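Q: Here is a sequence together with a model predicted from it:
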Amino acid sequence: MRPAFLAVEGVDGCGKTGIVAAIVNHLASHGIDVLATREPGGTHQGEQIRSLILSGADDAWDPHSELLLMTAARVEHVRRVILPAVASGRSVVSDRYVGSTIAYQGAGRGMSVDFITGLHAAAVGDVWPDLTIILDLDAGIGLSRSRRRLGASNVDEGRFETLDLEFHRRIRQSYLDQARISPDRHVVVDASGTPAEVLDRTLFAIDAWNAQRQHGSSLQLNFQGGT
């Protein structure tokens, strides 16, 4: 596979972090030089912003401030990590990218998607993933999982988990809408079932995308499984 930029998206609790690690291991096992990263984060500056934006009460930030902080972290991430890695021949797999901003600050907070994408274009440039993998899961199930995980850890990153279920349902719908609007750059993977089942579906989808990429064809919108 020639160098590619992949992003993994989905509602809180859908299993993104584990899937990102598995994708990296899968690609590396096939001799592909690959880097795992995350948003917000990926750089020293981004990790500092992450600690600010994901902690505390929901009213800690105005939605516009929240959007600008997310974008600032992304500028550093793209300029310092993603673009240099791809330019050097490495593939990149990111746990979240601008799809999360469209979902959370757009559908969730009610901000204009045109404003968000315009800000992205102005600040970040025309840098989009070659493929965005959306792990699709019922928002209620994901939220319960995420709240349990945060409750069992010492990590203060639960600001969005304090929001109600309707907020998280809007997030899920936004991801599905993004895939519907741009099916050539998205694949929707059913994230219900066991971790092994979700992993199998995801890896099969990536391999199918890579094969079709070589022939210039596009993926189907929904991907339910590969075995």
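A: Cool, the structure landed. Residues are numbered from 1 along each chain as shown.

Q: Only C-alpha atoms from now on, for both contacts and neighbour counts.
A: Fine.

Q: Other residues contacting stretch 22-42?
A: Surrounding stretch 22-42, the residues in contact under the criterion CA atoms under 8 Å, 6 or more residues apart in numbering are 1, 20-21, 46-50, 70, 73-74, 77, 81, 85, 89-97, 199, 203.

Q: Count the residues that sit near Val20.
A: 24 (other CA atoms under 10 Å).

Q: Mind telling me what element it is part of?
A: For Val20, the host element (DSSP states H and E) is helix 16-29.

Q: Ok, Leu6 next?
A: Going by DSSP H and E, Leu6 is part of strand 5-10.

Q: Presented hereafter is structure B, for comparison with structure A:
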Amino acid sequence: MTGRFITFEGGEGAGKSTQIGRLRQRLEAVPLEVLATREPGGSVRAEKIRAFILEGKAKHLGPFAEAVLFTAARIDHVDRTILPALQRGVHVLCDRFADSTRAYQGASGQVDPELIGSLERIALKGLRPDVTFILDLPAEVGLSRVGRRQADLGEGTDRFEQEGIGFHQALREAFLAIAEADPERCVVIDADRDPDAIEEAIWSALRERLPELTGETRAAHVA
């Protein structure tokens, strides 16, 4: 496996998709081959499960059932999209991954961590992100951003955006706990600032963690 696997996590409105797009452009300018994908989704079958979950059709089944559905989507996503790309040497940027199940259905949904861990082992088959960027900001700020985006685009709220502020505050705490428990993999990025500053913070952290992707190693070798 020669490609690098980079995931982005955080609460609603954290700006993950914006920063993934920016990082993809910078990596392609190095130049590197990059694939941007998302969860739930990222493959044909997984996208169908995504629609089912985010439309709220699984909510009445409870958080554990949702965790099982997310796992089913992740298995297809890993098998059909992520692993083949990494094996070809493509660098993969993923909007949410297993940490989101830990945070949303685990900590916030109160599903037993051992059950979440079992589902994770089944889905990932040893796959682990090289770096995870956790975009952190107060829950009320993120929800405010979501509201503005929905107003601008005429979108409705999805299954998780409809949850109360307490859920989203617990979600933030869960992501920070994940980062604290795994500092070698996770980088917490202050997302309560303008997108340019966030982009530079991510690039700086990537330069430290995976300098070969930013062109630092190549430049040093040439010098």
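A: Structure's in. What do you need? All of these numbers come straight from a predicted model, not from anything done at the bench.

Q: TM between them?
A: The TM-score (TM-score structural alignment, normalised by the length of structure 2) is 0.89; 212 aligned residues with a CA RMSD of 1.8 Å.

Q: picking that back up, the helix or strand following the helix holding Val20 of structure 1 vs structure 2, mean deviation?
A: Once the chain leaves helix 16-29 of structure 1, the next helix or strand it forms, by DSSP H and E, is strand 34-38. Following superposition, strand 34-38 of structure 1 is found to deviate from structure 2 by 0.4 Å on average (mean CA distance after the TM-score superposition for structure 1).

Q: Report all helices and strands that the helix or strand that strand 34-38 of structure 1 is followed by contacts.
A: Going down the chain from strand 34-38 of structure 1, the next helix or strand is helix 44-53, by DSSP H and E. With contacts taken as 3 or more CA pairs under 8 Å, 6 or more residues apart in numbering; DSSP states H and E, helix 44-53 of structure 1 sits against helix 63-77.

Q: In structure 2, point out the residues matching the helix it packs on.
A: Mapped onto structure 2 using TM-score structural alignment, helix 63-77 of structure 1 spans residues 63-77.

Q: show me where structure 2 has helices.
A: For structure 2, the helices defined by DSSP state H cover 16-28, 44-54, 63-77, 83-87, 98-101, 113-124, 139-153, 165-181, 195-209, 211-214, 216-222.

Q: Report the mean distance between the match of helix 63-77 of structure 1 and its aligned residues in structure 1.
A: So stretch 63-77 of structure 2 averages 0.7 Å relative to structure 1 (mean CA distance after the TM-score superposition for structure 1).

Q: Name all residues that make contact with the most centrally placed residue in structure 1.
A: By CA atoms, centre = their mean, the mean C-alpha position of structure 1 lies nearest to Arg96, the distance being 2.4 Å. By CA under 8 Å, 6+ apart, Arg96 of structure 1 lies in contact with Ala7, Val8, Glu9, Arg38, Glu39, Pro40.

Q: one more time with 6 Å
A: Contacts for Arg96 of structure 1 were tallied using CA atoms under 6 Å, 6 or more residues apart in numbering; they are Ala7, Val8, Glu9, Glu39.

Q: before we move on, the earlier item: residues of the match of helix 63-77 of structure 1 that come out buried?
A: 63-64, 66-77 (16 or more other CA atoms under 10 Å).
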